[in-house]
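S.K.: Coordinates only, no sequence provided:
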């Protein structure tokens, strides 16, 4: 249908095709005799019987493929079949793991589907409805069962959508059905679904011609819509992926070569511009990093299937993105919920990239056996080949991504190992949060400290803005003021910028520091610094310091994963209270003048999902130089006691005591191991002989120094 309401004849498809192609000779012959219906039949016969181009691996061992899905992917198959059955009843619930905006409440249309329906004032639901990911489930259900009702539902809903949603005359975002991001995603999902449904007699020659006309309209719409903003946005990749796939899947279109060239150019440009030198997509959201990565992987795979190789530079960038995802992943294989991100498992993506690039290290981060989605993409031969690709442990444990400002401390690659993620990078646009100096902590198989997620994208929900605020992250604030000002769902005014990160990593410790300028605009500017030291394999020391002239109140925020949390009244030791499981102890070094409290809060690990959690805040009021130091000790299950932590006096080598505004030291005792650590933190860079301090009779010189007493031996390490 055209925008003016005129219905396009299915015969119009012939004007869009290169009828000089030898494969279309029967179509051309029928047209030359004015047998248009026969020409549609010939076109249908050709398209549904050709072996190339293809969208997925053709599987001659169909039953073996189905058997594998049922044996190794039963949980995913259950979700797909449930979704397909619901869609047959016109019930929609967006529940797939990588659905960008999942829903919690099913919506059923008793009469015709309202393609512009907005429940609970969240337009993202309408956008999800018009991306048609659920039609892929219908296609897979049909491929497994042969039940024509799945094909019937797909064909009926597809034709209804085409008839009632004409393409606009010009690209526009003032629409629920034809934003360019939806148009691109629709192309990919329609082609997937068609590849599963094409053998059904319900996909008639007339309907297939209408689908081709609509995909042609989609492609022209996308070809005309590109802007400089698209080059820097995930939108540019997602919509170009749809354009490129249509060009490859339907090379019979006379415009296909032009679309393919545009697609290749735009994929190369978006990768060059959006993917930073360390492999992380600039928008500072793991969810959108992975959405972009999967689109790139789809294009590379589809190109290879059809005898093409995309530019080396693009493929190298995409491989870098997958490597970044590997190191980003927590020991439970899930991405950090940085920015607008959910608590999503990345193994399917690493499985995809590992097999596509034949990379044993990426395969290490993937599933032991090829998962549901990839089994459909690569077929039985891919499943068998993946089993033969030997996993190789990554060459590094801890890793810095300095261009984008991400730092990962890791004790090992076991699911029980300790992990800390620290962020000191740029905002990343609308999907970014005020999360500078935020960190996640995961240990012994549990999230301990975490980002709170995104909840949804609706300005009608106050929580959306609240979850983007500084205080909603494991960072610091001054006088209760956020360092970046959030104005609405997508906009900011005052934006803090990262300053001066440093990273050191070796087998015994990791060290990171970072700062930002978010409080330098105050009438009395505040300069701050966060330092995190990982003393392997036991604990972290968190050091926050502030410098100003007038009095301010400085706060540290700690957001816990769901579960009970308690804080002692006098020591302010904060501890999770997970019985029979691992816990986290936060132990302040200096409680003089310190205030502490625990508040109730919420966490959103999926879009539209809320759970209760708790939030600890430590505060100290002062002027000049002020610091707060905590030991972060992950406590293994069954271990009854936390380490003993106490301040230690510091002296200059000339004998004078050192004021705490200049340097502080703490002793950490592990009685059960007969081991003791002393850590010295200088709040000023040592610059003269007078800055050579003495602690417990030991003379040192350095900004951060570790002294370990164990087994009757003493070891002094200058960390920084």
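M.R.: That came through fine. Predicted, not measured: the structure shown is a model, and the values here were computed from it.
S.K.: use CA for all of it now, contacts and neighbours both
M.R.: Will do.
S.K.: Mind giving me the packing neighbours of whatever helix or strand residue 272 lives in?
M.R.: Using DSSP states H and E, the element containing residue 272 is helix 256-274. Counting contacts by 3 or more CA pairs under 8 Å, 6 or more residues apart in numbering; DSSP states H and E, helix 256-274 packs against helix 205-225, helix 228-232, helix 234-249, helix 312-328.
S.K.: Could you list the residues in contact with that helix?
M.R.: Applying CA atoms under 8 Å, 6 or more residues apart in numbering, the contact partners of helix 256-274 are 219, 223, 230-233, 236-237, 240-241, 243-244, 246-248, 250-251, 281-282, 296, 310-311, 313-314, 317-318.
S.K.: returning to what we had before: and among the helices and strands packed on helix 256-274, the most buried is which?
M.R.: When you average the neighbours per residue for each of the helices and strands packed on helix 256-274 (mean count of other CA atoms under 10 Å), helix 234-249 leads with a mean of 27.
S.K.: can you give me how far it is from the chain middle?
M.R.: 20 Å (CA atoms, centre = their mean, to the nearest Å).
S.K.: In a markdown table: the helices and strands packed on helix 256-274, plus distance to residue 117.
M.R.: Listed next are the helices and strands packed on helix 256-274 as a markdown table, based on distance: least, CA to CA, whole Å:
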| stretch | distance to residue 117 |
| --- | --- |
| helix 205-225 | 22 |
| helix 228-232 | 27 |
| helix 234-249 | 23 |
| helix 312-328 | 35 |
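S.K.: I figured residue 240 hits residue 222, correct?
M.R.: Yes. Applying CA atoms under 8 Å, one finds residue 240 in contact with residue 222, separated by 7.4 Å.
S.K.: Just the terminal-to-terminal distance for stretch 140-151.
M.R.: End-to-end span of stretch 140-151 (CA to CA, to the nearest Å): 10 Å.
S.K.: for comparison:
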């Protein structure tokens, strides 16, 4: 009955001496895992703080008091997480490492309790049997079984487990909807089915249905460069991890499907490198969290893909004996997906991101033009996070324009966010560009918003242009609106010290700061500062740098029309370098068409940078 599982285990399990070495590891990941399982086994307490948990909860609640359909904190996501049963994998891994029977005993207790609860009919479908949660639970049952010695299960127990998994498969297939083709829900549900089929089911028709459905989902949900359409780094990984596990099973079982899943995974895993910084902390863009994904990247790496391997021991714990070798990987310092609307610069000392793409699913925020920036380990600005999925003021506020690192049009028809999953309107992305010249990166994003009651005839057109100097370690931001509407920049800064803000930001506008809260992880709040910059006269110039620096601003008049300003010169100096920018808001289409500053320097173009005595025209 479990023959394929036995074959898999014989090829997957690590040697005992290596498992003992892992058990003695001081890895924070492993310490957290044992903290969770010991709380569950010894105290009947459950909480969710795993890096891949979609909805974390750090408060500990009684498992038996609330299973399988009650929530102790008013958040239905808590009970959804309980029903996904990710802790079964933790329990199985804990037994795998320590051989302590208490972990296996608790695993059986939970699984057979759930089976009994649903033996006669599906129990609590609204809490326990959403198609998403059923698929995740099914894969967690399969995955956890690969770590447990099958000799510990009687024939009766094996039969009960397999029949219960078959119930999951039938339920998912009959409840999957067409809309799930374009949803992380669909991938998480159907990948659970196929993981079961690989080990337990010989039905060709079911196998073909699951595989073909997953391939349709992959083709719909990823861009050519590998970005997931829902615009959330966390959900990008949730989907990728499902395909990665199917690839892993196929490889261990010698199934030809491994080649199919490898092709699906190459670009999404490569793209995922740019969705976290050099410390492997996830980009909290839209509905996502700031969380350490070291083990996830290590897992991808050991499976043979282009990813880093900062946590070898934890990675191999999940990849197994056949995938225990490191390999060389090389990445460009920048990533640009025009279709997905994401531009990233990532190196050992700089992490920058710009988003201006289609809204994606309801996990998207009002984040067009939003940026993040880290230099030398200092977080200049961060995304607001999501905090919760319940209907409340913080949920709406964190999704709104006013909590994004972007620019707002004064008197624009804000807010666009109506509630946790609804919108009054959605801004229209028009374009995003990224160019690289030596140490300079140029970015441009354009989008439009309604000025009144979502009328298409009355819209504001916003343009954000930026130059990142990776040598001088500074960023220049230029924001303007086509019709000259007044603008306001917002930045969420993860510090409580306003002096840090005023020493790092220079602007031609008026700066105001206020204390705010933002969220690094679901169900947690953090203290920070919001910087607001207003300028009634468009455009706004803002320069950001870490070390002490100086900025000189010069208005450049038109030579043949005295009194008419045609451009602006910004000269920025840091200890590490110098950057000069010449900017003209529009083409000079008659008369003298060049700019000439007070030093006699002549330039042509709308955006020209001068660096190391060389001029570079970006526009």
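M.R.: Nice, I can see it. These numbers come from a predicted model, not from an experiment.
S.K.: that older thread, give me the common contacts of residue 240 and residue 222 of the first structure.
M.R.: Going by CA under 8 Å, 6+ apart, residues that sit against residue 240 of the first structure and also against residue 222 are residue 184.
S.K.: Next, count neighbours for the counterpart of residue 331 of the first structure in the second structure.
M.R.: Using TM-score structural alignment, the equivalent of residue 331 of the first structure in the second structure is residue 278. Residue crowding around residue 278 of the second structure was assessed by other CA atoms under 10 Å; the count is 18.
S.K.: Look at residue 278 of the second structure and give its secondary structure.
M.R.: coil (DSSP: H, G, I helix; E, B strand; the rest coil).
S.K.: doesn't residue 333 make contact with it?
M.R.: No. With contact defined as CA under 8 Å, residue 278 of the second structure does not reach residue 333; the gap is 11.0 Å.
S.K.: what's the overlap in contacts for these two?
M.R.: The contact sets of residue 278 of the second structure and residue 333 overlap at 346, 347 (CA under 8 Å, 6+ apart).
S.K.: re earlier: skipping adjacent residues, who's closest to the match of residue 331 of the first structure in space?
M.R.: Nearest residue to residue 278 of the second structure in three dimensions, chain neighbours excluded: residue 348, at 5.7 Å (CA to CA, 6 or more residues apart in numbering).
S.K.: got it, and residue 230 of the first structure?
M.R.: Per CA to CA, 6+ apart, closest to residue 230 of the first structure is residue 236, 4.2 Å.
S.K.: And for residue 103 of the first structure?
M.R.: Using CA to CA, 6+ apart, the nearest residue to residue 103 of the first structure is residue 94, at 5.1 Å.
S.K.: Likewise for residue 315 of the first structure?
M.R.: residue 300 (7.5 Å).
S.K.: Please pull up the equivalent of that neighbour in the second structure.
M.R.: Match for residue 300 of the first structure (TM-score structural alignment): residue 247.
S.K.: quick one: contacts for that match?
M.R.: Taking CA under 8 Å, 6+ apart as the criterion, residue 247 of the second structure is in contact with 257, 258, 261, 262.
S.K.: Looking for the alignment partner of the last one in the first structure.
M.R.: Structural alignment (TM-score structural alignment) places residue 262 of the second structure against residue 315 in the first structure.
S.K.: That match and residue 366 of the first structure, how far apart?
M.R.: Computed as CA to CA, the residue 315 of the first structure to residue 366 of the first structure distance reads 19 Å.
S.K.: what do you get for residue 485 of the first structure?
M.R.: Taking CA to CA, one finds residue 485 of the first structure at 38 Å from residue 366 of the first structure.
S.K.: Over to residue 215 of the first structure?
M.R.: Residue 215 of the first structure sits 34 Å away from residue 366 of the first structure, going by CA to CA.
S.K.: Residue 497 of the first structure now?
M.R.: Taken as CA to CA, the span from residue 497 of the first structure to residue 366 of the first structure is 35 Å.
S.K.: Please identify which of these two sits among more neighbours.
M.R.: Between residue 497 of the first structure and residue 366, counting by other CA under 10 Å, residue 366 is the more crowded of the two (25 against 16).
S.K.: my guess is that one meets residue 348, correct?
M.R.: Yes. Residue 366 of the first structure lies in contact with residue 348 (CA under 8 Å); the separation is 6.3 Å.
S.K.: Nice, that's everything, thank you.
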